[in-house]
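Colleague: sequence and predicted model, in that order:
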Amino acid sequence: MLLNLLIFSVSVSIQWVSCHPNPHIVIVGSGAAGVAAATRLLKNNFTNITILEAESRIGGRIHSVKFGEAYVDLGANFCHGEKNNIVYSLTKDLGVLKNFPTEYRFLRSNGEILDKATASKVIKFEESVAFLEKHEKCKNLSSVGECLKIKSGDFIKSAENPKETEIFSEAYDWVESSVCSLNAAFDLNDLNITSAFQDSEGDQNLKWKGHGYKTILDIMMEKFPNAENPLPIDEKIFLDKEVTNITNWREDTATVLTNDGDKYEADHVIFTPSLGVLKASHKNLFEPDLPEDKVKAINGIGFGAIVTIIMHFPVKWWDGPADFPVMWTTEHKEKLKEENLEWLSTMTGTVQAENNTHVILSWYGGKYVPHIETLSEEEVRKGLIHLLNLFFSPRFNVTMPDKIIRTLWYSNPHFKGTYSYESVKGFLKAGVKLPETLSKPLLKNNKNLSILFAGEATSPDHFSTVHGAIESGYREADRLINFYNTKL
């Protein structure tokens, strides 16, 4: 009897192993979405995975580098929210996130610090942009840019004295740069006035205590907090492998070609590069061509960039946190034009890097972002010195930065920008959100799954965020897992 049970047990075990699927899955990209998809698959015993990464590092638009006393982030910076946020869910018990209270001190280019009452009014004006579609005069308008001009006019009229009128007039440019930076849009006339984005409740600006956003990658790969038994993902990642073509995707196996001439036959492909890459290269990347609805989604969703400039100083010359939003006086803006430094006018402000006492971060958004990326290092330094002298020297004993990092997301062909936004051209088509269309998998001739799409731009509700990217990676991994589970 015991012998019969053992034979039966061995037979069932052998049968399960032989039936358990292990298709070859090629994941293009090792950013948040790619790592999420790979780790989900590995945890469900799908081990025949190849991850092709165009860069010489993993992380995609998560890029943490050691700078000064700690890590700084050149890409994603903050965990935005807590409820229904997979980043927060994965980290909440690990002590890696912290709220760093903001203490804004508004600076004008003449060195003046706005009084708290005036600064509060400017902040409320900026925050009201999130509710522009409810503005009575904007009900028939489609873009944030159109409505913001109307709202700005009303704001200026609300000034209680000539000084406030002057400051409120200057506030428009700061709000414009801030909203462009927040949404990675070059032009607010292309930013849709209504939004399908769903905020995650809770703190919107949780920071990584100087360890960098790379921490979330380590958590997903089970290298943190305990690195003794990580998932076997490193051996499956191949760096400096730019995918140039995905052919025969309607057939049983697709062929993935890389820039060094290598070929990979895949039962399934999970494609995670940015929407910017799809906009620039989809005609050359896929053979046969993508379906028309997919192309319309690629063209209809907005995608832009911001620039982050990070400065390290030999000594800390500012008092307290360096949370300084900045506004340009009309006089100084005119001088910027004369000196070919107009790009400086798009800086939204500075903050001190967390756990990094000598480092200040600054962000630039709007139409000059592509231009800023073309500047030489010396031109960037010249501009920053001009800015520091104008805004800070009247009040602080400023020293000049000894190290500077500037991001180049827009000009990098592996990204072509930072993240997606809702374009006026069409976030909704026939009642369907374009990210949903973008996320639809391509099918083989036999109706099985061929190419699956992940990444923040495929998230209907959490686009532009890391948690949206991770959710999308899990979504596509689950799609494959469920596909094979139904076949067993």
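Modeller: Cool, the structure landed. Numbers count the residues shown, from 1 in each chain.
Colleague: contacts, neighbours, all on C-alpha from now
Modeller: Fine.
Colleague: could you show me where the helices are in the stretch 51-200 of the chain, in order?
Modeller: 86-91, 116-127, 144-157, 162-183 (DSSP state H, counting those that start in this stretch).
Colleague: out of the ones you listed, nearest to W328?
Modeller: W328 lies closest to helix 162-183 among these, at 6.5 Å (C-alpha to C-alpha).
Colleague: so how far is the following helix or strand past that closest one from its chain's centroid?
Modeller: Following helix 162-183 in sequence order, the next helix or strand is strand 206-207 (DSSP states H and E). Centroid displacement of strand 206-207 relative to its chain, using C-alpha atoms, centre = their mean, to the nearest Å, is 15 Å.
Colleague: presented hereafter is structure B, for comparison with structure A:
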Amino acid sequence: MQSSGRQAEAPGRGPRVLVVGGGIAGLGAAQRLCCHPAFPHLRVLEATARAGGRIRSERSFGGVVEVGAHWIHGPSQGNPVFQLAAKYGLLGEKALSEENQLIETGGHVGLPSVSYASSGGSVSPELVAEMARLFYSLIDQTREFLHAAEIPAPSVGEYLKKEIRQHMAGWTEEEETKRLKLAILNNLFNVECCVSGTHSMDLVALSPFGEYTVLPGLDCTFPGGYQGLTDRIMASLPKDVMVFNKPVKTIHWDGSFEEASAPGETFPVLVECEDGGCFPAHHVVVTVPLGFLKERLDTFFEPPLPTEKAEAIRKIGFGTNNKIFLEFEEPFWQPDCQHIQVVWRDTSPLEDTAPKLQDAWFKKLVGFWVLPSFGESPAPRAQECAEVPLAQCPIHPGLLQLRGRGQLRGRPGPAGPAPPCGRQGCPAPGPVCRGSHTPDVLLHHARSSAVRLEGG
């Protein structure tokens, strides 16, 4: 195969290395390799027109909206993301404080500022705190079976449900309060599903659950946007390293390829792009998303990968966490509110018969994270506006209108009322990013306050 890619460097001046994928993994690999004198000839092939992958900070709405990665979990010295963010001066004073770095959270999400039931009324903070203490004490117990000879249940979900049934035997409240307790616990189950990246805790094995290590530090965000991290890493690379709009079709490896501009030299790898361009190399670092590998495994490598590697790609799983952004003309929450928990009264973690996901997907949303007010933002065009009255309180009507949207990943959904927002401001996921944190829906309404819903 003749190369129609970049001209080869003169032979004998060091190996040529290609990094496939310009997300955080590819950028990190490139940064490390660029600092090493043994790898002077490096290129990063990125399929899209931008670097960063799932890290994307949207600013077209007047403020920072994190379409992908949002938090630094465990911001302390043991966290490489925190170290990079601190090095580049991307964090606030509180996040950088030694006091914040030493806080032990145990991996438990903090209590919400306010909780609403699906009927619209607020839920007693004391009752929420009581159920949170119960739930997280049980979660802590599930981590104790890491090296146990025998385990009491095959999955985390089954263990939690068994323990909750035992606790229920001691509840003395009226039936309505008991049902509300179960609804609160169901929301906490959804939060844990989101943290674990799973549809159900019944799919998470109990025995290895304690392997997960929680770093100290209170979770924090990037005031200027998470994308500042990937922008700074990319800025540290030589200008000719990144090659954009170069989706890779096939990686030909374990061969002997020549290039006209480098007579007498052979390369064991040749990366063929969708546009017909070819890049010969001595080494290739593949950093494409796992979902992309699963989808293209049969055609992406030539010859096929060894059986054990192919089986590993097929068997490794990943969760799906997606976000929906809403803006309201007027906030219905208090100024100091940071998180709004939604408690669906008709739900219980003990019910095995779940409704169809297409009919009840919104009940998997774990709550609203309140974003800072964006102030004045450009009004959408008339044809993009949807005149939908929003209740100042409760939350429930807004979520019901989301149900009618039904257009995740561009698929038309069932007929229903219009969404409580003016326009879809974010394109559907592209063909490259597969899996968690895909920007399925980003909704916007002019001159308003924003909340972010997140669910597994």
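Modeller: Sure, I can see it. Predicted model only: the values in this text are computed from it and were never measured.
Colleague: TM-score for the pair, please.
Modeller: In this superposition the chains share a TM-score of 0.69, using TM-score structural alignment, normalised by the length of structure 2; 364 aligned residues with a C-alpha RMSD of 3.7 Å.
Colleague: next, format the helices of the stretch 51-200 of structure 1 as JSON lines and append mean neighbour count and distance to W16 of structure 1.
Modeller: What follows is the helices of the stretch 51-200 of structure 1, written out as JSON lines (neighbours: other C-alpha atoms under 10 Å; distance: least, C-alpha to C-alpha, whole Å):
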{"stretch": "helix 86-91", "mean neighbour count": "17", "distance to W16 of structure 1": "32"}
{"stretch": "helix 116-127", "mean neighbour count": "15", "distance to W16 of structure 1": "57"}
{"stretch": "helix 144-157", "mean neighbour count": "18", "distance to W16 of structure 1": "57"}
{"stretch": "helix 162-183", "mean neighbour count": "20", "distance to W16 of structure 1": "49"}
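Colleague: out of those, which comes closest to Y213 of structure 1?
Modeller: Nearest to Y213 of structure 1 among these is helix 86-91 (10.0 Å), distances taken as C-alpha to C-alpha.
Colleague: tell me which of the helices of the stretch 51-200 of structure 1 lies nearest to W317 of structure 1.
Modeller: helix 116-127 (22.7 Å).
Colleague: what sits against the closest residue to D359 of structure 2 other than its chain neighbours?
Modeller: Closest residue to D359 of structure 2 apart from its sequence neighbours, by C-alpha to C-alpha, 6 or more residues apart in numbering: R403 at 7.6 Å. If you count contacts by C-alpha atoms under 8 Å, 6 or more residues apart in numbering, R403 of structure 2 has them with 359-362, 416.
Colleague: how close does R403 of structure 2 sit to G52 of structure 2?
Modeller: R403 of structure 2 is 31 Å from G52 of structure 2, where distance means C-alpha to C-alpha, to the nearest Å.
Colleague: translate P280 of structure 2 into the numbering of structure 1.
Modeller: Counting by TM-score structural alignment, P280 of structure 2 lines up with E265 in structure 1.
Colleague: export the contacts of R403 of structure 2 as a markdown table, with columns for distance to I313 of structure 2 and secondary structure.
Modeller: Shown next, in a markdown table, are the contacts of R403 of structure 2 (distance: C-alpha to C-alpha, whole Å; DSSP: H, G, I helix; E, B strand; the rest coil):
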| residue | distance to I313 of structure 2 | secondary structure |
| --- | --- | --- |
| D359 | 32 | helix |
| A360 | 31 | helix |
| W361 | 28 | helix |
| F362 | 31 | helix |
| G416 | 39 | coil |
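Colleague: just the buried subset of those, written out for ChimeraX, thanks.
Modeller: Only the buried entries of the contacts of R403 of structure 2 go into this ChimeraX selection, using 16 or more other C-alpha atoms under 10 Å:
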select :362
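Colleague: ok so, going back, and the match of P280 of structure 2, helix, strand or coil?
Modeller: strand (DSSP: H, G, I helix; E, B strand; the rest coil).
Colleague: any idea how far A54 of structure 1 is from it?
Modeller: E265 of structure 1 is 18 Å from A54 of structure 1, by C-alpha to C-alpha.
Colleague: looking at those two, which is more packed in?
Modeller: Neighbour totals were compared for E265 of structure 1 and A54, and A54 leads with 24 against 18 (other C-alpha atoms under 10 Å).
Colleague: who's in contact with the residue mapped onto the more buried one from structure 2?
Modeller: Matched to structure 2 by TM-score structural alignment, A54 of structure 1 sits across from A47. Going by C-alpha under 8 Å, 6+ apart, A47 of structure 2 touches 21-22, 244-248, 432.
Colleague: which of those sits closest to V114 of structure 2?
Modeller: Closest to V114 of structure 2, out of all of those and judged by C-alpha to C-alpha, is V432, at 37.8 Å.
Colleague: can you tell me the closest non-neighbouring residue to the closest one?
Modeller: In space, V432 of structure 2 is closest to F292, 6.3 Å off (C-alpha to C-alpha, 6+ apart).
Colleague: tell me if I am right that the one you found is in a helix.
Modeller: Yes: assessed with three-state DSSP, F292 of structure 2 lies in a helix.
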